[in-house]
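Got a sequence here, can you build the structure:
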Amino acid sequence: MANNSTQTNTAPDTVWLGRGRHLGPEPEQDVRRNLIALKAAGVLDDFLDLEPAEAARSTTLHPRDESADPGPSARRLFEARWRVADDVTVRAQLTTYDPEGRRRDGEGVVWVLAAEAERAWDVRWPSPATMFWPDSERVAWDRDTVPEVSLRAANHLPKDDDELRRRLRECVQQSWFVHVVVHEAMTPDAQGQRPVSDFLPPGLRHRVVEHRATPEQAQIADFAMKRELNVRMPRGGAVVLPTTPGAAGYDAERFTVRSVFLDGSEPTELLDRIREFAALPRPLSADAERALARLRQGWHLLTPDEELVHAQGMVAKYAEALEAMTTSRDRYREAAEAAQAALAELTGGEVAPRAGGASDGSPLKALTRVFGRFRDQK
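Predicted coordinates for the structure are as follows:
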């Protein structure tokens, strides 16, 4: 993992970020079970399960950095470390949060996942999401923070015009995922209803949300996207939606596919456009920047070698602090001795004790009192 903690407005190419909602009753238990199973299977090198307060107190790399604090609404923090391509280490943090404000029925628990590899991310690597969440349809961890939107399904756009425009705005402005709208030229059969994300490589599969416009929604969906996002949706085609703020290099025409056959075959052109869009330098929201900073600056799960380096660094810091204290003490003693000598010279070698025989213990203060008496005698 890169050690440079400087925050930028663009996601590094070593990073995988995701934010969603878990609708089940025990999200942390689902994570815990999955981590235990993957470590037992040798998929994970190790993992850690921390209370948020404990995580903030025991930050290993930067103990005084506020970025390590997951925040007051955090429920639990999990860390995991695994290797890909034989020797590339990936470090990841998943934090679960209570929803802001009063929790509503069905709103679920928000989760934020940040992962970083030692080199540029390869989409063929396993999805960090399935290192924490079980890759099972029976566990509802895969909901976007935008209501009624799922990662592993083809989400049909709302029928109502106002709701459709609101859905598009929220997906572009709030979501961390790549959003694609596909128009069904005709109602597809079961094979055609298969989500496009099923054809994506593992490292992209849980970064893409697919929306479907029914055949009769061609005009209303096209009008809404033109009005809200300045993109067009061709009949029977697809478009990769822009982000807010916009990603450098995005061109609506470039990321529009004129024809997508929903017959169960691999939509090669659309998949290429999705891969290309996902590779663009993507601006980071403030929340995403905090998640990345927390991963880099609030990491706890060290390897034995990292623990040794950290311990050596702490010893060096303590030695520097002790040396500074010793130097400060020696300088104070030298100043005190000089003040005592000056005081003895002014008083003829005698220093009168304070009333009661007690000394104030400070030659500097005694010298100040002598100078004060001299001023009074003038």
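
going forward, measure contacts between C-alpha atoms and count neighbours the same way
Noted.

Could you check how many residues crowd around residue 116?
Residue 116: 25 surrounding residues under other Cα atoms under 10 Å.

Oh, that last question was meant for residue 21, not what I typed.
Other residues lying near residue 21 total 25 when counted by other Cα under 10 Å.

Quick check: next helix or strand after the helix ranked longest in the chain?
In the chain, taking DSSP state H as the definition, the longest helix is helix 304-346. Downstream of helix 304-346, the first helix or strand assigned by DSSP states H and E is helix 363-377.

compare with the first, here's sequence two:
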Amino acid sequence: MAKNSSSSTTVPDTAWLGRGRHLGPEPEQDVRRNLIALKAAGVIDDFLDLDPVEAARSTVLHPRDESADPGPTARRLFEARWRVTGDITVRAQLATYEPETRRKDAEGVTWVLAAEAERAWHPHWPSPATIFWPDSDRVAWDHDTVPGLRLRTTNHLPKDDDELRHRLRDVARQSWYIHVVVHEAMTPDARGQQPVSAFLPPSLRHRVVEHRGTPEQAQIADFAMKKELNVRMPRGGAVVLPMSPQGPGYDAERFTVRSVFLDGSEPTELLDRIQEFAALPRPLLADAEQALTRLRRGWHLLTPDEELVHAQSMVTRYAEALDAMTNSRDRYREAAEAAQAALADGTGGDGVPRPSAQGPAKPDGSPLSALTKAFGRFRDPNK
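Below is the predicted model:
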């Protein structure tokens, strides 16, 4: 898979992108079971389960398009199509990849998910993550590619200063998710230990990784975040971390919440800041751009109307190709006939050259010259 790098383009407002790791034994089987159940329940219209090599060869809309190839380490490619708000179609692809064995912390199977709607994405639509993955804590599909982090739960900050700074650098540069750090002013009870991201709308919930700092980590967390990302950690508050490089529209003060009550109540101000951050333009990372391009140019799961349009297009293409072949055949036949006529003129019809009665033939009147002229007429269609 390609390494992350910043891009001059931003993520389209119609797209939903996610990347993570599945640490369970049968990731593809988990996807299949979920898609089968959702299709039976009428949640999705249809889905496909594809071998990535065959999928790249049989791309419907753009045959033999290299941008549709998920890469040599791809294990499986899944497509699903569903509708939101009645008539808005969403198309999504999920590819699974072999672990990066060169890295010691590269556990599990990496997955990349790209979804795109016909209109701007709404956070209250169903999460594409739970279209492919079961929304169950018992299935470990929701680990970030940054080691030690997981969606749908709280992730405590490392106690070691160097480890903490290393993690902050990694999440800013490598992760596709929105990262929020919440400081616990005092150790919360069971209700306060629940992630605040659970209050977010469905499509945004699985785009947020929540970090927690313990009461005694206030100073060390504040120092590390100031040093690495130029943001401050308020005691008993929260901050939405910027990406690196920092995207347009981000203001550290704006995305800092001074007080968050971890008592099980809805932290309205923090949720508003997270949703505001999610609406900002985001740089389209290189491998995210590849996933979105693959979705657009390597799509197989057509609707009946799309299949009809595609079939009509293929009929037109075949007719044009047949026309071109027929024209080429006619031109070759005309050239052959002209060559035979020229040869007959120069040999008297029996293939044996005849000397001219007026002496040696001029170069322009030779059989070779006649053949050259005949083929010259074939090369120039105006003659």
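
returning to that earlier point: what's the longest helix of the first structure packed up against?
Here helix 304-346 of the first structure touches helix 363-377, going by 3 or more Cα pairs under 8 Å, 6 or more residues apart in numbering; DSSP states H and E.

Hey, what's the angle from the helix it packs on to helix 304-346? Just curious.
Counting by axes from the mean of the first three to the mean of the last three Cα atoms, to 10 degrees, helix 363-377 of the first structure lies at 30 degrees to helix 304-346.

give the contact list for residue 364 of the first structure.
Taking Cα atoms under 8 Å, 6 or more residues apart in numbering, we find residue 364 of the first structure in contact with 336, 339, 340.

How about residue 277 of the second structure?
240, 250, 255.

Give me the neighbour count for residue 179 of the second structure.
Residue 179 of the second structure: 21 surrounding residues under other Cα under 10 Å.

Buried residues in stretch 190-203 of the first structure, which are they?
Under the neighbour-count criterion of 16 or more other Cα atoms under 10 Å, stretch 190-203 of the first structure has 193, 194, 195, 196, 197, 199, 200, 201, 202, 203 buried.

Which of the contacts of residue 277 of the second structure fall in strands?
Applying DSSP state E to those, the entries found in strands are residue 240.

who wins for neighbours among the contacts of residue 277 of the second structure?
residue 240 (26 neighbours).

Kindly provide the distance from that one to residue 333 of the second structure.
Distance, residue 240 of the second structure to residue 333 of the second structure, using Cα to Cα, to the nearest Å: 74 Å.

go on, residue 318 of the second structure?
The gap separating residue 318 of the second structure from residue 333 of the second structure is 22 Å, by Cα to Cα.

same check, this time on residue 229 of the second structure
Separation of residue 229 of the second structure from residue 333 of the second structure (Cα to Cα): 74 Å.

So for these two, which residue has more residues nearby?
Neighbour comparison, residue 229 of the second structure and residue 333: the larger count goes to residue 229, with 19 against 13 (by other Cα under 10 Å).

got a list of what that one touches?
Listed by Cα under 8 Å, 6+ apart, the contact set of residue 229 of the second structure reads 168, 169, 241, 242.

I'd like to know how many residues surround the last one.
It stands for residue 242 of the second structure. By the criterion of other Cα under 10 Å, residue 242 of the second structure has 22 neighbours.

So the aligned residue in the first structure for it: helix, strand or coil?
In the first structure, the residue matched to residue 242 of the second structure (TM-score structural alignment) is residue 242. State at residue 242 of the first structure, reduced to three classes by DSSP: H, G, I helix; E, B strand; the rest coil: coil.

Return the distance of the spatially closest residue to residue 242 of the first structure that is not a sequence neighbour relative to residue 90 of the first structure.
Distances taken as Cα to Cα, 6 or more residues apart in numbering put residue 172 closest to residue 242 of the first structure, at 6.7 Å, once the chain neighbours are dropped. Distance, residue 172 of the first structure to residue 90 of the first structure, using Cα to Cα: 28 Å.
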